[in-house]
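> Sequence and computational prediction follow.
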Amino acid sequence: MTDQSLDPTPDEMAVTGIVCHGHHGVFDFERREGQPFVVDLVLGLDTRPAALSDDLRDTVDYGSVVTSVKAAVETDPVDLIETLAQRIADVCLLDGRVEWARVTVHKPDAPIDATFSDVALTITRRRT
C-alpha cells in the first residue's frame, strides 16, 4: 500500500446524466411547458476516511446529493442556466467534505433555430 497522506489532490466522485424536468428559460413557453435538463456532477473530496471505515457516514452520500440536485432543478424557475448551475454547485458545497464541485448543466431542447445536439454550461466552484 502506498502512503498518499501527503497528496493534496482530492479524489473525484462523479454522477453523470441526472435527468430532471425544469421550467427554466427566458421564454414564456419554457416556463409554462418545461423541458429536460441533464446534470453532470464531479465533486472533489477526500475519500480516505470512508475507505478506511467502510462506512457511508464517512463520505458524501451521492444518493442524497442527487435528490437535492433534482429538487434544485425542478423548483423555483430561473431565466439562465448560469443561475441554475450556480444553484446546483451551492447545493453540492453544503456538505463540508466537498472541497469543490464541477457542474455541467445540459439543455438539450434549448430553443435554438438550428440543428444541434446539446447546449451545456460547465462551472467549477470551490469552498471559500
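Thanks, I have it.

> contacts, neighbours, all on C-alpha from now
Fine.

> the helices in this protein, which residues?
With helices called from DSSP state H, the chain shows them at 28-33, 48-53, 62-74, 81-92.

> what's the closest of these to Arg127?
Checking the helices of the chain against Arg127 by CA to CA gives helix 81-92 as the closest, at 9.3 Å.

> quick check: angle from the closest one to helix 62-74?
150 degrees (axes from the mean of the first three to the mean of the last three CA atoms, to 10 degrees).

> from the chain's centre, how far out does stretch 14-21 sit?
8 Å (CA atoms, centre = their mean, to the nearest Å).

> What residues of it count as buried?
Buried residues in stretch 14-21, defined by neighbour count with 16 or more other CA atoms under 10 Å: Ile18, Cys20, His21.

> Residues contacting stretch 21-29, please?
30-37, 73-75, 77-81 (CA atoms under 8 Å, 6 or more residues apart in numbering).

> the strands in the protein, which residues?
Assigned by DSSP state E, the chain shows strands spanning 11-22, 35-45, 100-106, 120-126.

> alright, now check it against this:
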Amino acid sequence: MAAGVPARPDIIKLTGISAVGYHGVLEQERRDGQRFIVDVALHTDIRPAAAGDDLTKTANYAELADQVEAIITGEALQLIETLAERIADHALRTFSVAAVEVTVHKPHAPIQVEFSDVTVSIYREKP
C-alpha cells in the first residue's frame, strides 16, 4: 500500500455507471453499440477529507462518473478487458488513491445461450 494509507484502506465505490459504447470483436457490436455498466472502487484513506469535511482531499465521485462515462463512450475497443484497464489506469493517474478495482459488465454480449451478465474485474495498485 502507498504511504499514509492504512493496511486496510477505505473504499469509495461508484456502481452502475451506464453508457452506450461500441466495444466488441464483432462488426455489429462496433457498429450498433450496446450498454456497458461499470463499477469502480477506489482504495484510499478518507481520514484527511473527513477530518476537515473537505472535498479537495478526497476523490470527487461526480468527476469520476463523468470520466468513466467518457471512456465508455469514447474509442471503440475489441475487448472489455482493455476497457477495464483504461478505466483503472485513468483512476490511478487522476485520483490520489493507492489502488482501484474496476468491473465492466456487458449484459447484452452476443452469446447464443441464456445468461444474465458477462463481467471482467481487475484490481490495480499504484506503482
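Cool, got the structure. Quick caveat: nothing in here was measured; it's all calculated off a predicted structure.

> And for the closest residue to Ser121 of structure 2 other than its chain neighbours, the neighbour number?
The shortest distance from Ser121 of structure 2 to any non-neighbouring residue, by CA to CA, 6 or more residues apart in numbering, is to Thr103 (4.1 Å). Thr103 of structure 2 has 24 neighbours, counted by other CA atoms under 10 Å.

> gap between Thr103 of structure 2 and Val120 of structure 2?
6 Å (CA to CA, to the nearest Å).

> Now do the shared contacts for those two.
Ala84.

> From Leu43 of structure 1, how far off is the aligned partner of Gly21 of structure 2 in structure 1?
Aligned by TM-score structural alignment, Gly21 of structure 2 pairs with Gly22 of structure 1. With distances taken as CA to CA, Gly22 of structure 1 is found 23 Å from Leu43 of structure 1.

> With Gln86 of structure 1 instead?
For Gln86 of structure 1, the distance to Leu43 of structure 1 - CA to CA - is 14 Å.

> These two: which has the busier surroundings?
Leu43 (26 against 17).

> Could you pull up the residues touching the closest residue to the more buried one other than its chain neighbours?
Counting by CA to CA, 6+ apart, Leu43 of structure 1 lies nearest to Ala101, which is 4.6 Å off, once chain neighbours are set aside. Going by CA under 8 Å, 6+ apart, Ala101 of structure 1 touches Leu41, Val42, Leu43, Gly44, Ala89, Cys92, Leu93, Thr124, Arg125, Arg126.

> Now distance to Leu56 of structure 1 too, for the strands of structure 1, in TSV please.
Output for those, formatted as TSV (distance: least, CA to CA, whole Å):
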stretch	distance to Leu56 of structure 1
strand 11-22	14
strand 35-45	14
strand 100-106	20
strand 120-126	23
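
> for those strands, which one sits closest to Ser64 of structure 1?
Using CA to CA, the strands of structure 1 put strand 11-22 closest to Ser64 of structure 1, at 11.7 Å.

> Now distance to Glu12 of structure 1 too, for the buried residues of stretch 14-21 of structure 1, in TSV please.
TSV is the format used below for those (distance: CA to CA, whole Å):
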residue	distance to Glu12 of structure 1
Ile18	17
Cys20	23
His21	26
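
> Straight-line length of stretch 64-80 of structure 2, end to end?
19 Å.

> what's in contact with it?
With CA under 8 Å, 6+ apart as the test, stretch 64-80 of structure 2 has contacts from 14, 17-25, 30, 36, 38, 83, 86-87, 91, 104, 106, 120.

> Please indicate which of the strands of structure 1 has the most neighbours on average?
strand 100-106 (a mean of 23; mean count of other CA atoms under 10 Å).
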